[in-house]
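In: below are the sequence and a predicted model for it; my questions follow.
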Amino acid sequence: MKNRRAPDIADPPVPPLLPPPPLPPGEPMAAMDAAWLRLDTPTSRMVIVSLLMLRPSITLAALRAQVEARLLRHDRFRQRVVDEAPGPRWEEDPAFDLGRHVQAETLPRRRAQSLEAALKARVADLAAEPLDPAHPLWAMHLVEAYDGGSALIVRVHHCIADGLALIAVILSITDGGALPVSAARVPPGGAEGEGWTDAFLKPISDWTVRALQDRASRAGQPQGGKGSKDGKASKDGKASKGSKGAPPAGDDGSAAAAEFLSAQMASDIAALAIVEDDSPTRLKGRPGRTKRVAWGHGVPLDAVQAVGKSLGVSVNDVLMSCVAGAIGAYLRAHGDDTRGQEIRAMVPVNLRPMEDAWQLGNRFGVVPLVLPIGLSNPVQRLYAVHSRMKALKSSLQPVLAFGLMAAAGLLRPEQQRLLNDFQRKATAVMTNVPGPSAPLQFCGAQVERVMFWVPQSGDVGVGVSLLTYAGQVQFGLLTDAGLCPDPQAIVDAFEPEFQQLLTLALMLPWEAGA
């Protein structure tokens, strides 16, 4: 009997390799946030940079544990941006690695360079460095050993949040910071999911109501079908148009409100459209890729409040007047004639309720504030700033600017000239963010100082940042190295400008019993 050959035992078929399951389609990016994504260029990175000075020092392990437990509860810090034809969208990063975003580093330091100068140089380098577009657009750099403590540099792209929202997030990740229950995910239709038309129209209602009430209060004209208690005439002694007597029955003042809104909007659209270019100072020009960073020691908030109260102006008026004085002093020190010169600063105006500040995204408009840098008299300059700020507060320009930027965010990148033309009318971006009144604790260390720097778009080469923290007003600058190579000189001129106003305020007569 012949031996039969055993049949070959074939290996089981190997299933073909299947591609990984597709990621969920993701959430479309809000138009206002997309505008900031589009504005990012090699010469102007749309990244908000902040610096926390901690004492004693903290470790990288403690920082990563804190970030993982608290910061990553916000979706945006786990999501990357996918920018495709329909528009950018947020999606979970399949290769998310916390170690990529939170790193320790040794501070580079040249021979004879001070420790603070080395830190400023490192912050400036990071302000010009792009974030990796393949992963979530944020990073933390921990200098573990710095002057007996640690220095934490945080970079977050402006498309994730504005300055007010980021301050709220920083508060939430500190030791004992309250994190809202819904912070991990905003419900559909919430602040992040709103269409830009809703976000545009809602603030208009609030601003219009306030403006109408203010105008009616000053003019003493009837509102809502009822006569005025005062019966006072308008500023020019005549009744305003459409305000004679009560509105028609059942109208409830809607016709007057619509007329006022239409007139105010037409006036503010014209004001935005015909804005002239700034005075041609050395601070204005085409920026390059190298940046400079500066900060000062800060001034006491209670002293600023005392000056404002004594002179009948707001804290913002005092601070912005001092910034204008410092810039003017810097230009004159370089031999420039500033007589009659003015520059324009784009000032952000918050358009969200303060209780919603923790929600990410960008919800602000801007107003073009003219700074009288040619006025060397500190009191004259203060009241000039006060007058201009008062006029801007009753305008719709912040809301209109919000709508302009949101509409531009829907455009393709090659159509972004609209945004650049809008920004070209200014020399600086100036923002003032209120921070916590008491010192914070982070990873067991005290946060001794918090500073941040705002990005500039287009041909704007100067970013002015004012932050109130633990009773101190911190003043910082981020500038283009070619346009303003020594921003520290402007920062150093800020406190003397404030001291002049403080001295004048102290010389005023005290009220009886004060």
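Out: Okay, I see it.
In: rest of the way, CA atoms for contacts and neighbours
Out: Fine.
In: for Val379, which non-adjacent residue is closest in space?
Out: Leu501 (7.2 Å; CA to CA, 6 or more residues apart in numbering).
In: next one: that neighbour from Thr431, what distance?
Out: Going from Leu501 to Thr431 by CA to CA, to the nearest Å gives 21 Å.
In: helices and strands around the top helix by length along the chain, which ones?
Out: In the chain, taking DSSP state H as the definition, the longest helix is helix 196-219. If you count contacts as 3 or more CA pairs under 8 Å, 6 or more residues apart in numbering; DSSP states H and E, helix 196-219 packs onto helix 254-273, helix 397-409.
In: adding another structure so you can compare the two:
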Amino acid sequence: MPQLTALDAQFLHFESATTAAHVAGVAILDPEGGTVTRDALADLLRERMHLSPALTRRLKRPPLGLDHPYWVDDPGVDLDHHVFESRLPAPGDELRLAEHLSAIHERHLDRDRPLWEMHLITGLSHGRVAVYTKVHHAAIDGVSGAETLAALLDLTPEPRAVAPMEPVERAEAGEPSLSDMLTGALSRTATQGARTVRSLVRTAGELDAMPLVSSLPGSGLLSRTARWLGGDRRSRPELPALSAPRTMLNGPITGSRRLAFGSVPLKDVKLAARTFGGSVNDVVMAVCAGALRSWLEERGALPDRPLVAAVPVAVRTAGAMERAGNQLAMMAVPLATDVADPLERLAEVRKATGAAKRRLAMSSANWLAELCEVLPAPLAGLATPALSRVVSGAFPPINILISNVPGPQFPLYLCGGRVLSYFPVSVLTDLSGGVNITCFSYDGMLDFGLVACPSKVPDVWGLLGHLQSAMKELTRLQETTGDEFRHRVGIDLVSG
């Protein structure tokens, strides 16, 4: 009966009438040769649910919200409340699918049951089907989410045999009693002051790497002093300014969502990385920067300072793969949206992300997790939604959240049907802005999933078009300016 960490619980606290804190994915399948039906999906889940803790656990909440909830095993999961089927009206294209899934994505999960749903959508053009799966972010991060997905997929059309859960594992299942939860809550309350001080001390050395806080006068000096007093005398990479401009993307969001999804060839992204230097992730960030710049410029709303993106980074260790929940850190990176030239923009993004990665590797504390420990559980649950709305309107810490999740470069199968694409769909909050861009590399393609609040981004498909255009622009420039670019910025492609 593991207890949620403060970071896990924070995703529960973020939820409100306008925020649903689940992550999702849309698998587009060619069902030929398989049996992709609701009954087949339900049978597959019965056989394999025990491979993923996120699918078999529900919340057990202490009375009055005095402490963080617990995960308890739910061996009798009723799939009638988790697996659904619907059919698109003709013509069954991507626009109809996105409209249908937008309505599903904006609905909250039932906290009295395991926090996930799976939807089979038929009626897509060309005989395809879609499987949309959402899981609460309190239960998974990017790595554990990939593990959950892998538990249901196969390497061949023929499903693999999976050993059932051992009887001894079932016997170990249990729930915390009321007295156990009250004792735990009292213990945490008694030690909250010490934990708050410890978290603040650990966070002090990372103030200059935190969005919004790093722009305050004296934050750099305070960070260096805190590290020096803590015995850390290492020199750190110089970080660029992390002051997010106020844009039309920021401010309190509504509860409505709009989705869009599309792909670019992964070989083009890798070729751009080789030609201009850097990593696949650098190119992804630069493409997002180019798309946001042109989209905002089109509306006369481009700020003169660069947008700031938050980038989740998995810090899950091999020994912790079986634990549900989140083990992630966060980098803040300026996107160089104020730079008109696409190659100069890529160079700036590469420089900024490199510094952020080196700084994260040298950090002695995970400021994201530490900040979640500062407030006691009852206060965090009450304060988070209201505080998020106030801060987002006056001082947005970031403009957008961008995530790039690496995936397998070979075909996978679900119930015998081949997965053609997999589009991730993430979370929107008041603090993170009105649009989220997540991409997943799979079988030779980079699949983008965009989720937006229509009051901030009324044409999310238009933004997707700018993403694809930004990638095409880099592809065209490879043939004509690759050598010139490398010479100009002094990139050594052998060393990095």
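Out: Okay, I see it. Being a predicted model, the structure only gives us computed values, none of them experimental.
In: which of the helices and strands packed on helix 196-219 of the first structure sits closest to Ala165 of the first structure?
Out: Closest to Ala165 of the first structure of those, according to CA to CA: helix 397-409, at 16.3 Å.
In: rewinding a little: winner for burial among the helices and strands packed on helix 196-219 of the first structure?
Out: Ranked by mean neighbour count, these are led by helix 397-409 with a mean of 23 (mean count of other CA atoms under 10 Å).
In: that one packs against which elements?
Out: Counting contacts by 3+ CA pairs under 8 Å, 6+ apart, helix 397-409 of the first structure packs against helix 31-38, helix 196-219, helix 254-273, strand 364-371, helix 417-423.
In: which stretches of the stretch 1-150 of the first structure form strands?
Out: Along the stretch 1-150 of the first structure, counting by DSSP state E, counting those that start in this stretch, strands occupy 27-28, 47-55, 79-84, 87-92, 102-104, 138-146, 149-157.
In: with the stretch 301-450 of the second structure instead?
Out: Under DSSP E, counting those that start in this stretch, the stretch 301-450 of the second structure gives strands at 308-314, 328-334, 400-405, 413-414, 417-425, 435-442, 445-452.
In: possible to save those as TSV with mean neighbour count and distance to Ala185 of the second structure?
Out: TSV is the format used below for those (neighbours: other CA atoms under 10 Å; distance: least, CA to CA, whole Å):
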stretch	mean neighbour count	distance to Ala185 of the second structure
strand 308-314	21	29
strand 328-334	23	25
strand 400-405	22	33
strand 413-414	24	43
strand 417-425	24	35
strand 435-442	24	35
strand 445-452	25	37
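In: mind putting the helices and strands packed on helix 397-409 of the first structure in CSV, distance to Ser57 of the first structure included?
Out: Shown next, in CSV, are these (distance: least, CA to CA, whole Å):
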stretch, distance to Ser57 of the first structure
helix 31-38, 34
helix 196-219, 42
helix 254-273, 48
strand 364-371, 36
helix 417-423, 40
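In: of all those, which one is nearest Pro496 of the first structure?
Out: strand 364-371 (17.9 Å).
In: tell me the contacts of the closest residue to Arg293 of the second structure other than its chain neighbours?
Out: Distance criterion CA to CA, 6+ apart; nearest residue to Arg293 of the second structure, sequence neighbours excluded, is Thr337 at 5.2 Å. For Thr337 of the second structure, the contact set (CA atoms under 8 Å, 6 or more residues apart in numbering) comprises 289-290, 292-293, 305-307, 345.
In: so which of those belong to helices?
Out: With helices taken from DSSP H, the overlap with the contacts of Thr337 of the second structure comprises 289-290, 292-293, 345.
In: and the two most separated of those?
Out: Across these, the longest distance by CA to CA is 12.2 Å; it joins Leu292 and Arg345.
In: share the number of residues neighbouring the corresponding residue of the first structure for Gly25 of the second structure, please.
Out: With TM-score structural alignment as the criterion, Gly25 of the second structure lines up with Ser50 in the first structure. Applying other CA atoms under 10 Å, we find 21 residues neighbouring Ser50 of the first structure.
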